[in-house]
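>>> Next comes the sequence, and after it the predicted model I'd like to discuss.
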Amino acid sequence: MLYNFVTPFADDFGVLNLFRYITFRTGGATITSLLVCFLFGQRIIDWLRSKQHAGQPIRDDGPSSHLIAKQGTPTMGGFLILLGVGSGSLLWCDLSNPYVWAVLMVTAGFGAIGFADDYLKVSRHNVRGVPGRIKLIAEAAIALAATAWIMYFMPAPLSSGLAIPFLKTVLINFGWFFLIVGVFVLVGASNAVNLTDGLDGLAIVPVMIAAASFALIAYLVGNAVFSNYLQIHYVPGAGELAVLCGALVGAGLGFLWFNAPPAMVFMGDTGSLSLGGTLGAISIVTKHELVLAIIGGLFVLETVSVIVQVASFKMTGRRVFRMAPLHHHFEQKGWAESTVVIRFWIIAVILALAGLATLKLR
């Protein structure tokens, strides 16, 4: 919003030229989101606690320590993240950019689905929220609309193409079938982050790492000079998403202040579904869908662990892991929660560096 109001006067007032720089506005969005979370975080947590007397329902089949340590902790803390991301993005992004609205639509839409799921869990005092099939259908509908929106504004052949990491000019053209690819990326990323969100601080830090990585990717992809030098596909307007990524990093830092062990609040599906969907949408706009699987490899590992566990139990009656998702497996092996979380953060950093390496290794 500031960009749209201020830049028309930049020629008359030189200092206003700062607002034309994506890097400056990315920093502004980061700080704004962080301050919003700091200012309203405790009030929102107190309000959630007053409405959720029993807090988030804890799975009976989960680690036994969770039934004691996490009982009574309120959920829906993802609303604080959405507030921070929305404030930072709307204030600092170029609101005439269609990609910004596409990503925000996914963020808000998936957040609404997560809110409905959290609300049903809390109101019914049960771990079962929105039925899985209905949730997937709603997610797919939003993902389909967002992918179609992105394809409409993106120039051909990028609009329906899938870029391959490590290869300079390869772009697999899916035509209208790219809508299915987009739905898979968005729904998959959303639910992968959701599965990872099981320990204090476990999901939010890898999300921030991925967001920071995609801030750099978006900036490079949206710059004709840098994209040509790195031999990556140039997407006009994609650089604006660096500002939104900055807002996501700032909101994540603000939320982590309250989610650090022992957590005062959980993000719930309100946060995890929306954050995963946001990363998925950004990867589609920047044409780095496959790189998201590398940078967000921790989320992929958590998802694969659940798939393997379920498939193995159904086919053989045996479990591969002591408990799924993967972080619970290590808890059951005797690792302290903080040990699991920090080691998973380290893995997330390593995978992010590997994903960023694809920018040059072509």
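Ah, there it is.

>>> Going by C-alpha atoms from here, please, whenever you check contacts or count neighbours.
Noted.

>>> quick one: residue 32 and residue 250 touch, right?
Yes - with contact defined as CA atoms under 8 Å, residue 32 reaches residue 250; the gap is 7.4 Å.

>>> Which of the two has more residues huddled nearby?
Taking neighbours as other CA atoms under 10 Å, residue 32 and residue 250 compare with residue 250 leading, 29 against 23.

>>> How much space separates the closest residue to residue 163 other than its chain neighbours from residue 283?
With sequence-adjacent residues excluded and distances taken as CA to CA, 6 or more residues apart in numbering, residue 163 is closest to residue 171, at 4.7 Å. Using CA to CA, to the nearest Å, one obtains 15 Å as the distance from residue 171 to residue 283.

>>> The two - which one has more neighbours?
The residue with the greater number of neighbours, taking residue 171 and residue 283 and applying other CA under 10 Å, is residue 283; the counts read 22 against 17.

>>> by contact count, what packs against whichever strand or helix holds the more buried one?
Secondary structure assigned from DSSP states H and E places residue 283 in helix 268-285. For helix 268-285, the contact count by 3 or more CA pairs under 8 Å, 6 or more residues apart in numbering; DSSP states H and E identifies helix 78-92, helix 98-124, helix 132-153, helix 178-196, helix 204-221, helix 289-295 as packing neighbours.

>>> can I get these in JSON lines with mean neighbour count and distance to residue 350?
Formatted as JSON lines, those follow (neighbours: other CA atoms under 10 Å; distance: least, CA to CA, whole Å):
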{"stretch": "helix 78-92", "mean neighbour count": "25", "distance to residue 350": "25"}
{"stretch": "helix 98-124", "mean neighbour count": "22", "distance to residue 350": "26"}
{"stretch": "helix 132-153", "mean neighbour count": "18", "distance to residue 350": "29"}
{"stretch": "helix 178-196", "mean neighbour count": "23", "distance to residue 350": "17"}
{"stretch": "helix 204-221", "mean neighbour count": "24", "distance to residue 350": "10"}
{"stretch": "helix 289-295", "mean neighbour count": "22", "distance to residue 350": "9"}
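
>>> ok, second structure coming up, stack it against the first:
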Amino acid sequence: MRAVVAAGAISLVLSLLGTPLLIRYLTRRQYGQFIRQDGPASHHVKRGTPTMGGIVIILAAVLAWLIANIGTGRLPSASSILVVFLMVGLGLVGFLDDGIKITRERSLGLRARWKFLGQGIIGVTFGILALQFSNSRGLAPASTSISFLRDTALDLAYWGPAVGIILFVVWSNFLITAWSNAVNLTDGLDGLATGTAIVFFGAYVLLTIWQGNQTCGIGESTSLCYEVRDPGDLAILSAAIAGACFGFLWWNASPAKIFMGDTGSLALGGAIAGLTIVSRTEVLGVIIGGLFVIIVLSSVLQIASFKLTGKRIFKMAPLHHHFELIGWGEVTIVIRFWIIAGLCAGVGMGLFYAEWVSSL
């Protein structure tokens, strides 16, 4: 528990103090955000706001995770190393995307095929490695079973180990792409994605601590103990990411002094995907991160409706822009969406705890 608290506190301080340094550097170099012309008119005043703030989130989280582990005499586990690999790797793809936007002075960065290729290479590598590194109990960071509150009977290796690996890589890459793009779409208003990420990772601090206390083979475990390889270290990493987002939110809240950019949104999306996979809670993560899912669905429905009927369901997608165009203030939208994010996390955590209680 000391390592969890230390990770959260260290990352918060690093992010809180490091972000203004990055703001000054980016402002000096005139590395500012370019705003799409078809967006809400109120966003045009944000043109030139420094972007790529995700650099601070990544650095603060990774440094705090390492310091908390080493400072308490621990070594980082395979599970958390893989999640960090995914977060940093996708953050690098986002960094390249942001860099192109800045240097070419446009609101579009990497072409879609190159972005998906980068995500794919990192995702495939993660998927293959996640099934390796079994511990003394034979547990790898991930498994080929689809997981909800824990691994279910739906095993992708039903047709054989080789097929299972291939299907798992496809499944994990779907989750990685979906989550990274979900956070990216949510990052459209000052503080919206950052605050929602805090709620998600905060919930996973509690979830992974609980898994660690109820790990199979430790103490008086029930028949529904958790077959998770490294829940303790995942709690430390979750706290580090939540703390980094907390510190960044001080500067990212309306009116934002800096945006996280694709550097931050892709990195956080990768961390979410990796965390749900190695904690064996892939479907539960969809409920806990429900606001991200709602925002993605609003864009999917908008596109599908327009292609099928020629009509739009919302004035603009993603959903938060619809509320802007009907007259809601930006701060009002962000706070109400944070409330929805909290409710989704509460429902998910309630299901998680209720399943365990029912086994007593």
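Great, that's in hand. Since we're looking at a predicted model, the values are computed, not measured.

>>> what TM-score do we get after superposing?
A TM-score of 0.89 describes the superposed chains when it is computed by TM-score structural alignment, normalised by the length of structure 2; 336 aligned residues with a CA RMSD of 1.8 Å.

>>> Residues that sit against both of residue 32 and residue 250 of structure 1, list them.
Counting by CA atoms under 8 Å, 6 or more residues apart in numbering, the shared contacts of residue 32 of structure 1 and residue 250 are residue 84.

>>> Let me see the contact set for the aligned partner of residue 282 of structure 2 in structure 1.
In structure 1, the residue paired with residue 282 of structure 2 is residue 289, using TM-score structural alignment. For residue 289 of structure 1, the contacting residues are 162-163, 185, 280, 283, taking CA under 8 Å, 6+ apart as the criterion.

>>> Please identify which pair of those residues lies farthest apart.
163 and 280 (14.5 Å; CA to CA).

>>> Show me which of the two is the more surrounded one.
residue 280 (28 against 23).

>>> any idea what sits nearest that one, other than its immediate chain neighbours?
residue 186 (4.7 Å).

>>> Show me what the one you found lines up with in structure 2.
Using TM-score structural alignment, the equivalent of residue 186 of structure 1 in structure 2 is residue 176.

>>> Its match: what's it in contact with?
Going by CA under 8 Å, 6+ apart, residue 176 of structure 2 touches 119, 123, 269-270, 273-274.

>>> Tabulate these (a markdown table), appending distance to residue 212 of structure 2.
Conversion of the contacts of residue 176 of structure 2 to a markdown table gives the following (distance: CA to CA, whole Å):
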| residue | distance to residue 212 of structure 2 |
| --- | --- |
| 119 | 30 |
| 123 | 26 |
| 269 | 24 |
| 270 | 23 |
| 273 | 20 |
| 274 | 18 |
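
>>> Residue 335 of structure 2: which of those residues is nearest?
Top of the list for closeness to residue 335 of structure 2, among those and by CA to CA, is residue 269 at 20.8 Å.

>>> What lines up with the closest one in structure 1?
Aligned against structure 1 by TM-score structural alignment, residue 269 of structure 2 finds its counterpart in residue 276.

>>> Also residue 3 of structure 2?
Under the alignment defined by TM-score structural alignment, residue 3 of structure 2 corresponds to residue 25 in structure 1.

>>> repeat for residue 56 of structure 2
Using TM-score structural alignment to pair residues, one finds that residue 56 of structure 2 aligns to residue 80 in structure 1.

>>> mind listing what its match touches?
Neighbouring residues of residue 80 of structure 1 by CA under 8 Å, 6+ apart: 37, 40-41, 44, 251, 255.

>>> State the distance from it to residue 96 of structure 1.
To residue 96 of structure 1, residue 80 of structure 1 is 25 Å away according to CA to CA.

>>> Need the counterpart of residue 159 of structure 1 in structure 2.
Under the alignment by TM-score structural alignment, residue 159 of structure 1 pairs with residue 143 in structure 2.

>>> Can I take it that its match is in a helix?
No - going by DSSP: H, G, I helix; E, B strand; the rest coil, the assignment for residue 143 of structure 2 is coil, not a helix.

>>> What separation do you get for the nearest residue to it once chain neighbours are set aside and residue 245 of structure 2?
Spatial nearest neighbour of residue 143 of structure 2, chain neighbours left out: residue 131 (6.2 Å); criterion: CA to CA, 6+ apart. Using CA to CA, residue 131 of structure 2 is found at 29 Å from residue 245 of structure 2.

>>> for residue 26 of structure 2, same thing?
The gap separating residue 26 of structure 2 from residue 245 of structure 2 is 19 Å, by CA to CA.

>>> Neighbour count: these two, which is higher?
Under the criterion of other CA under 10 Å, the comparison of residue 26 of structure 2 against residue 245 puts residue 245 first, with 35 against 18.

>>> what about the residue mapped onto residue 297 of structure 2 from structure 1, neighbour count?
For residue 297 of structure 2, the aligned position in structure 1 is occupied by residue 304, per TM-score structural alignment. Residues within reach of residue 304 of structure 1, counting by other CA under 10 Å, total 16.
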